[in-house]
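Colleague: quick check, what structure comes out for this input:
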Amino acid sequence: MQELHDAPLAPLTTFRLGGPATRLITATTDAEVIAAVREADDTGTPLLIIGGGSNLVIGDKGFAGTALRIATTGFALDGTRLELAAGEVWTDAVARTVEAGLAGVECLAGIPGSAGATPIQNVGAYGQEVSSTITEVVAYDRRARETVTLANADCAFSYRHSRFKADPERYVVLRVRFELEDADGLSAPIKYAETARSLGVEPGDRVPLATARETVLKLRSGKGMVLDPEDHDTWSAGSFFTNPILTDEEFTAFHARVAERLGTDVVPPAYPAGEGHTKTSAAWLIDKSGFTKGYGSGPARISTKHTLALTNRGRATTEDLLALAREVVAGVRDAFGITLVNEPVTVGVEL
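Modeller: Model prediction:
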C-alpha cells in the first residue's frame, strides 16, 4: 500500500476540485482494501472511499481522515460470465467485453469511473443499466466485519440507487460479477430512442457491438460526457442532477406549471417510471428555467454542450460549483415546483 499525508484529492476527481486528505492510502489488492478499512474502523478514523473520482464533490477544506483509493485490478471472463475488480477502469472494461463479442454493457461505453462504483449508483445510460447484467457483488461488510456476496436481488437496485448507496457507511465493493450475452457479435436490443435514431434502426433492433459502442461514444462526446483533459466541458461529474420521478399528482401539478409558463402547446418530457409515477427530464427543466448551455460568468459554469453538466472551467473552487448548483436548483423550483437532487456524492459540503 502507498501512504501519503496531507495529500491533494482534487487530482483524483474528474471535477479536479477539493482540498487535501489527512492521509491517503492507495490499495492494489482486496486484502489491502480490507486492512485499510478495518484499521479506520478500529481507530474511529473517518474514511472516504475513492474509485475513479467521477462522482465526487469534495469540499475545499478537504477530508479530515483517511481517504482510501481503490486501485485493484482484475478482468476475468469465463464464457459469458465476467468478474471485475472494483478498481478496474469501467470504460476500458466495456471495450474489452465488446472485443470479446459479448453484449449487455456496450451502451455504457465512455462512462468515467471504476467498476466498483457501478452497482452503487446503478450506473445507466442510453437504455442500459448495470442492474440488468450484474449477478453478484462481492463487498466487505463493515458492520459484520466480513466479506459478503450479495445476489442481484439483494442489492435493491432502482433508478440511480442501490442498497450500497442507501447505506454508504456499511459496504465497500470489492468485485462485481456480470452475466453478459453472446449474440453472435450483435448488441443487446437497442432501447434508447436517440441511440436508435443515430444508428438508423428501430428500437428493439440489434446492431454490431462495435457500432453500438462507437455510436454511444460519439453521442457522449457531443455532450462533453467523455473525459478529455483539454476540454473543460468534461471537468465535471457528468450529469449533476438525476431525472425527477413524480407521482401522478405531482406530474399533473408540473404539467399545469408548464402550461402557465410556456404555453398549453408545450408538452414536457414524460417517461413511464412504474405504476403511478412518471419520470421527466432534468436537462429540460434546467434549460426551460433559463439556464442554457454555457450559463454562468464565473469559473464554474454549465457545460457548453449539455445543460445537465456543471463544469470547472479551470480556476473554480468547490464553493463556486455549489453556488452554481444552488442557483440552478432554486431556479427550477421557482419555475416548475420541482426540486432537483444532485447525483454526485458530496464530501464535507452540502447542496
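
Colleague: contacts and neighbour counts: CA atoms only from here.
Modeller: Fine.

Colleague: and whichever strand or helix holds V172, what does it pack onto?
Modeller: Secondary structure assignment for V172, by DSSP states H and E: strand 171-179. Where contact means 3 or more Cα pairs under 8 Å, 6 or more residues apart in numbering; DSSP states H and E, strand 171-179 is packed against strand 81-85, strand 134-141.

Colleague: to check against the first, give me the structure of this:
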Amino acid sequence: MLDPRIRARLVDAGAAVTESVPLSTLTTLRLGGPAHYLADCNTTETLIEVMRCLDAENVPVLVLAGGSNLVIGDDGFAGVVVKISNSRVDVGGGAVRAEAGAGWDDVVARTVAAGVGGLECLSGIPGSAGATPVQNVGAYGVEVGSVLRRVRLLDRSSGIDEWVGPEALGLGYRTSVLKHSDDAVVLEIELDVRPDGFSAPLGYRELATSLGAEEGERLPTAQVRDQVLALRRSKGMVLDPDDHDTWSAGSFFTNPVVPDDRLPGVLAAITEHVGMDVRIPRYAAVGGTKLSAGWLIERAGFVKGFPGDDAAARLSTKHTLALTNRGSATTADLVALAREVRDGVEDVFGVRLHPEPVTVNCVI
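Modeller: Here you go, the predicted structure:
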C-alpha cells in the first residue's frame, strides 16, 4: 500500500497515478504481472520530482519507457512503476535532442524528414530514445555510441541531474554502465547527425547488397531507412500488433564473444556437428571473436517456430533469434524456452548465450 501522503506528492508533481496496472500492456512481449502502482510522467520535470520523492521515501521503483527490452515476471512488481512519457524531439544545429520517453523510431523518422542523416540504419528499432544509450543499441553497422554526443542523467543517490559525455557511460557491445544498474535515470539524449541528407557510410554487407551499393558508400537517408525497415519487417523485427512474430523483445540473445584461448575448441565442436564445408560467421571483437547467436541456435537444431504450433511461447517463424509470445504465453513459458535454447546451444557447441533483455522478478 502506497502511503497516501506519498501518492499525493506524486500527483502534485504532475504524475498520473493508477493502481493494479497489468505490465503486459506496457511491454512489447505482452508479458508481465501487475504493477501495484503506476506513475506516468509526461514531462521531464515531473519525472525528476517523482523519482526524487520515491527515492527519498525508499519506495521500490521500476523505471519503464518503451518496454521493448524487458522481461517482467508473472508476479509483476510490488512497488511503483515509473512510466517515462516525456517525448519532445528537436532537430537542428547538426544534432538531434530527444527526451527519454520519445519513441526511438519516431526520432529517426524526424531526422530523415528534416533532411539529416546518421540514424537511418537504426530505423524500426522499438522502444524509447532514453533506452538507446543504456543498451548501446545497434543495427546494420551503426551503434548509438558512435553518434552519441551527451546524455542527461538523474543521479538517484544525490538527486542531481546533469549532462555527461559518452566517455562516462562505459559503452560496449549492447551494454553500458547504465544497464543492470539503478544508479541513474536517463532524462534526455543528444546525438550528432549529418546535415547533408546522406546516410552514414554503409558498414553492413546485407544492407549494402540489398541497396545495390558498396560497403562504405553513402546514400540518401530516406532510401536507406526504407530498406532497413523492409529488412527488419522480413525478420519480424518491426512491431505489428497483428503479427505474433513481433510480440518479442527483438534479438533475445547477444552474439557471444569467445576468448581466443577457447576459440579452437569451439570451432572444432562446430565442425564436428555441422561439417567441414561450412562458413562460420565470425567477427573480430574486444576480448576475442564474436560468433552469430542466430547461426548457432539454428545449427544446434532449433528451427524457426520451435517447439511447434501448439506452444504458447516459441521462436519466431521469421528469425530464430527472437523468442515470441503467441498470444497466451506467460513469462514462465518464455523463460523455459529461453533456457532450453541456451542450454541446447551450450551442450552442442560449448558456447553459453546470454540474454539481451533486462529481467525483472524472473531469472533466465
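
Colleague: what's the TM-score here?
Modeller: The TM-score (TM-score structural alignment, normalised by the length of the first structure) is 0.97; 348 aligned residues with a Cα RMSD of 1.0 Å.

Colleague: quick one: the strand holding V172 of the first structure aligns where in the second structure?
Modeller: Alignment of strand 171-179 of the first structure against the second structure: residues 184-192, by TM-score structural alignment.

Colleague: compared with the first structure, how much does the matching stretch deviate?
Modeller: Following the fit onto the first structure, the mean deviation recorded for stretch 184-192 of the second structure is 0.5 Å by mean Cα distance after the TM-score superposition for the first structure.

Colleague: ok, residues contacting whatever helix or strand comes next after the strand holding V172 of the first structure?
Modeller: Tracing the chain past strand 171-179 of the first structure, the next element assigned as helix or strand by DSSP H and E is helix 193-199. Residues from elsewhere that reach helix 193-199 of the first structure (Cα atoms under 8 Å, 6 or more residues apart in numbering): Y126, I190, E202, P203, A212, T215, V216.

Colleague: run the chain-centre distance for helix 193-199 of the first structure.
Modeller: 22 Å (Cα atoms, centre = their mean, to the nearest Å).

Colleague: same check, this time on stretch 98-115 of the first structure
Modeller: 14 Å.

Colleague: in the second structure, what residues pair with it?
Modeller: Using TM-score structural alignment, stretch 98-115 of the first structure pairs with 112-129 in the second structure.

Colleague: would you mark the buried spots in that stretch?
Modeller: By neighbour count on 16 or more other Cα atoms under 10 Å, the buried set for stretch 112-129 of the second structure is 112, 115-129.

Colleague: same check on stretch 182-199 of the second structure?
Modeller: For stretch 182-199 of the second structure, the neighbour count (16+ other Cα under 10 Å) marks 184-195, 197-199 as buried.

Colleague: would you map the helices across the stretch 251-364 of the second structure?
Modeller: 263-274, 293-299, 331-349 (DSSP state H, counting those that start in this stretch).

Colleague: helix, strand, or coil at the counterpart of A67 of the first structure in the second structure?
Modeller: Matched by TM-score structural alignment, A67 of the first structure corresponds to V81 in the second structure. Under DSSP: H, G, I helix; E, B strand; the rest coil, V81 of the second structure falls in the strand class.

Colleague: list the residues that contact V81 of the second structure.
Modeller: A35, H36, Y37, L38, A39, V61, L62, V63, L64.

Colleague: returning to what we had before: adding mean neighbour count and distance to T149 of the first structure, write the helices and strands packed on strand 171-179 of the first structure out as TSV.
Modeller: Formatted as TSV, these follow (neighbours: other Cα atoms under 10 Å; distance: least, Cα to Cα, whole Å):
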stretch	mean neighbour count	distance to T149 of the first structure
strand 81-85	21	13
strand 134-141	22	4
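
Colleague: adding distance to G62 of the first structure, write the ones you listed out as JSON lines.
Modeller: Output for those, formatted as JSON lines (distance: least, Cα to Cα, whole Å):
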{"stretch": "strand 81-85", "distance to G62 of the first structure": "27"}
{"stretch": "strand 134-141", "distance to G62 of the first structure": "25"}
